[in-house]
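1. Predicted coordinates and the sequence they were generated for:
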Amino acid sequence: MTTLTVTSKGQVTLKKELLQHLGVKPGQKIEVDPMPGGQLAVRAVRQEGGWEDVFGILAGETDKVATIEEMNEAIAKGWAGLK
């Protein structure tokens, strides 16, 4: 069990190993829910999104243009566990 100290402003800093356990990195968020008996439930906020959010993410990062055949070959190799 880890003991944390509350500051005069009512703030608590989570230790590095607790943040690692939650899988939280700087700039990410956590949720805290009050529970019965004076307890809190803490969990990492998971980002939600769909395919639309990743379209174009690599645009302008390379000059190479892959053909459909090259993409299909890369996909097949990936599924087969090949590089």
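-> It's in.

2. For the rest of this, base every contact and every neighbour count on C-alpha atoms.
-> Will do.

3. Secondary structure of Asp33: a strand, I assume?
-> Yes: assigned with DSSP: H, G, I helix; E, B strand; the rest coil, Asp33 falls within a strand.

4. Can you classify the nearest residue to it once chain neighbours are set aside by secondary structure?
-> For Asp33, ignoring the flanking residues on the chain, the nearest one in space by C-alpha to C-alpha, 6 or more residues apart in numbering is Ala41 at 5.0 Å. What three-state DSSP gives for Ala41 is strand.

5. okay, pairing it with this:
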Amino acid sequence: MSTTLTVKGQVTIPKQIRDALNLQPGSLVDFAVNRDGEVVLHKAPQNNKRKLDRFEAARGKADVAWRTQDLMALLRGCT
């Protein structure tokens, strides 16, 4: 299975590998080189104490179901 290295040194991990390691967006990964010079990818332990940024902390917290027209009226000052 091959992939192309970008000018920034980035590669896309193929879907079969992401599925096999249960990698999700934001997952931590570890790279190692074994004695044969092969690169080995491991799913890293997730640090549950990672500080959420202000947007992640607020995500999913809204408890008001706004209708679009009501929200737009509020934001525009047209009450």
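-> Yep, it's here. The model shown is predicted, which means the values in this text are computed figures rather than measured ones.

6. TM-score of the superposition?
-> Once superposed, the chains reach a TM-score of 0.51 (TM-score structural alignment, normalised by the length of structure 2), with 48 aligned residues with a C-alpha RMSD of 1.8 Å.

7. related to what we said a few turns ago, give the contact list for the residue nearest to Asp33 of structure 1.
-> Ala41 of structure 1 sits next to 31-35 when contact means C-alpha atoms under 8 Å, 6 or more residues apart in numbering.

8. So Glu31 of structure 1 is in contact with Arg46, correct?
-> No: Glu31 of structure 1 sits out of contact with Arg46 when judged by C-alpha atoms under 8 Å, with a separation of 9.8 Å.

9. residue ranges of the strands in structure 2, please?
-> Counting by DSSP state E, structure 2 has strands at residues 29-33, 39-43.

10. Please identify which of the ones you listed is closest to Met72 of structure 2.
-> For Met72 of structure 2, the closest of the strands of structure 2 is strand 29-33, at 41.7 Å, according to C-alpha to C-alpha.

11. No further questions, thank you.
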